[in-house]
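J.: dropping the sequence and predicted coords here.
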Amino acid sequence: MSSILIIDDDPRNVFALSAVLKAKGHTCRSAPGMKEAFALLQAHTDIGIILMDMMMPEMDGYEAIPQLKASPDWKHIPVVAVTAQAMTGDRERCLAAGADDYLSKPVDVPQLEALLQQYLKA
């Protein structure tokens, strides 16, 4: 079974997402930033989807997604932008950066579950 990688610098967001996903039977890994995320991706080949906070210190999602998509090892992993930015144009900006999909915070759990079903089956 594929695991879910949550990349978010806020431990409260990681805790909340992990709790919901684990309750639904998913395996989760988490990283507070891209340095740790890249290390996890190298160490674990079972990651089937990435839920990425777009606003993080050091390297944000807008920088990280193009790097992930440029890698032959990781370009196939769907990336869902999960962000508190829900203004007009933010969804398009995330998709333009290479995200496969977009969820605004607070996360709508049924919508998240639908995305996971869609991408983890693919």
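T.: Now that the structure is in, tell me what you want to look at.
J.: drop to CA atoms for contacts and neighbour counts, all remaining ones
T.: OK.
J.: so which residues of the protein form strands?
T.: Secondary structure of the chain (DSSP state E): strands located at 3-7, 27-31, 47-53, 79-83, 101-104.
J.: let me have the ones you listed in JSON lines, adding distance to Pro110 as columns.
T.: Converted to JSON lines, the strands of the chain look like this (distance: least, C-alpha to C-alpha, whole Å):
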{"stretch": "strand 3-7", "distance to Pro110": "16"}
{"stretch": "strand 27-31", "distance to Pro110": "18"}
{"stretch": "strand 47-53", "distance to Pro110": "15"}
{"stretch": "strand 79-83", "distance to Pro110": "14"}
{"stretch": "strand 101-104", "distance to Pro110": "11"}
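J.: export the ones you listed as CSV, with columns for mean neighbour count and distance to Leu41.
T.: Shown next, in CSV, are those (neighbours: other C-alpha atoms under 10 Å; distance: least, C-alpha to C-alpha, whole Å):
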stretch, mean neighbour count, distance to Leu41
strand 3-7, 23, 9
strand 27-31, 19, 10
strand 47-53, 24, 7
strand 79-83, 26, 13
strand 101-104, 19, 20
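J.: tell me which of the ones you listed sits nearest to Tyr119.
T.: Nearest to Tyr119, of all the strands of the chain, is strand 47-53, at 7.3 Å by C-alpha to C-alpha.
J.: okay, the angle between the closest one and strand 27-31?
T.: Here the directions of strand 47-53 and strand 27-31 differ by 50 degrees (axes from the mean of the first three to the mean of the last three C-alpha atoms, to 10 degrees).
J.: take the one below as the second:
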Amino acid sequence: MEQKQVLIVDDDVRNIFALKAVLRSRNISCITTGTGSEALQLLKQENEIKVVLMDIMMPDMDGYETISTIRQMPGKEHIPIIAVTAKAMTGDREKCLEAGANNYISKPIDVDELLIQLQQYL
């Protein structure tokens, strides 16, 4: 059976650790990276990635830039992307959706809400 994977993109190892623990406890396979450019490389190589959890505030390439780049990648234009941001300010959600995210969740992450969002795509 094909394993559906979630790609977690976050520059904070504590966030990655917490998200991986939650997903693995629900038998959801995941791979992780700390940068937008690494995420783009992984997406080029991996065909099993079904959903991307994208941190917005990252050094090098931020989440907005990474999302809009993914939207231009042949074969990846429609991959579901859930933007994850600590800056839950007015307008952030709209900015994430404008960049091409399918959905949005703010930190600290509500695990139940995250799982509901993931179920739509897995």
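T.: Everything's here; your move. Keep in mind that this is a model prediction, so the values were computed, not measured.
J.: list the contacts of the corresponding residue of the first structure for Ile67 of the second structure.
T.: In the first structure, the residue matched to Ile67 of the second structure (TM-score structural alignment) is Ile65. When contacts are counted by C-alpha atoms under 8 Å, 6 or more residues apart in numbering, Ile65 of the first structure touches 79, 97-99.
J.: now the two most distant members of these.
T.: Val79 and Ala97 (10.5 Å).
J.: out of the strands of the first structure, which gets nearest to Leu120 of the first structure?
T.: strand 47-53 (6.2 Å).
J.: helices or strands next to the closest one in the packing?
T.: Secondary-structure packing of strand 47-53 of the first structure (3 or more C-alpha pairs under 8 Å, 6 or more residues apart in numbering; DSSP states H and E): strand 3-7, strand 79-83, helix 109-121.
J.: please identify which of these is closest to Thr45 of the first structure.
T.: strand 3-7 (9.2 Å).
J.: for Asn13 of the first structure, grab the count of nearby residues.
T.: Residues near Asn13 of the first structure, counting by other C-alpha atoms under 10 Å, number 17.
J.: now the one 3 residues further on
T.: Counted with other C-alpha under 10 Å, the burial measure for Ala16 of the first structure works out to 11 neighbours.
J.: map it across to the second structure for me.
T.: Under TM-score structural alignment, Ala16 of the first structure pairs with Ala18 in the second structure.
J.: which residues does its match contact?
T.: With C-alpha under 8 Å, 6+ apart, Ala18 of the second structure has no contacts at all.
J.: same question for the one 5 residues further on.
T.: The contact partners of Leu23 of the second structure, by C-alpha under 8 Å, 6+ apart, come to 29-30.
J.: distance of it relative to Cys30 of the second structure?
T.: As judged by C-alpha to C-alpha, to the nearest Å, Leu23 of the second structure and Cys30 of the second structure stand 7 Å apart.
J.: how about Phe17 of the second structure?
T.: With distances taken as C-alpha to C-alpha, Phe17 of the second structure is found 11 Å from Cys30 of the second structure.
J.: which residue numbers in the first structure go with stretch 42-56 of the second structure?
T.: Counting by TM-score structural alignment, stretch 42-56 of the second structure corresponds to 40-54 in the first structure.
J.: residues in contact with the matching stretch?
T.: 1-9, 31, 60-62, 74, 77-83, 94, 116, 119-120.
J.: could you tell me the end-to-end distance of that stretch?
T.: Where stretch 40-54 of the first structure begins and where it ends lie 18 Å apart, using C-alpha to C-alpha.
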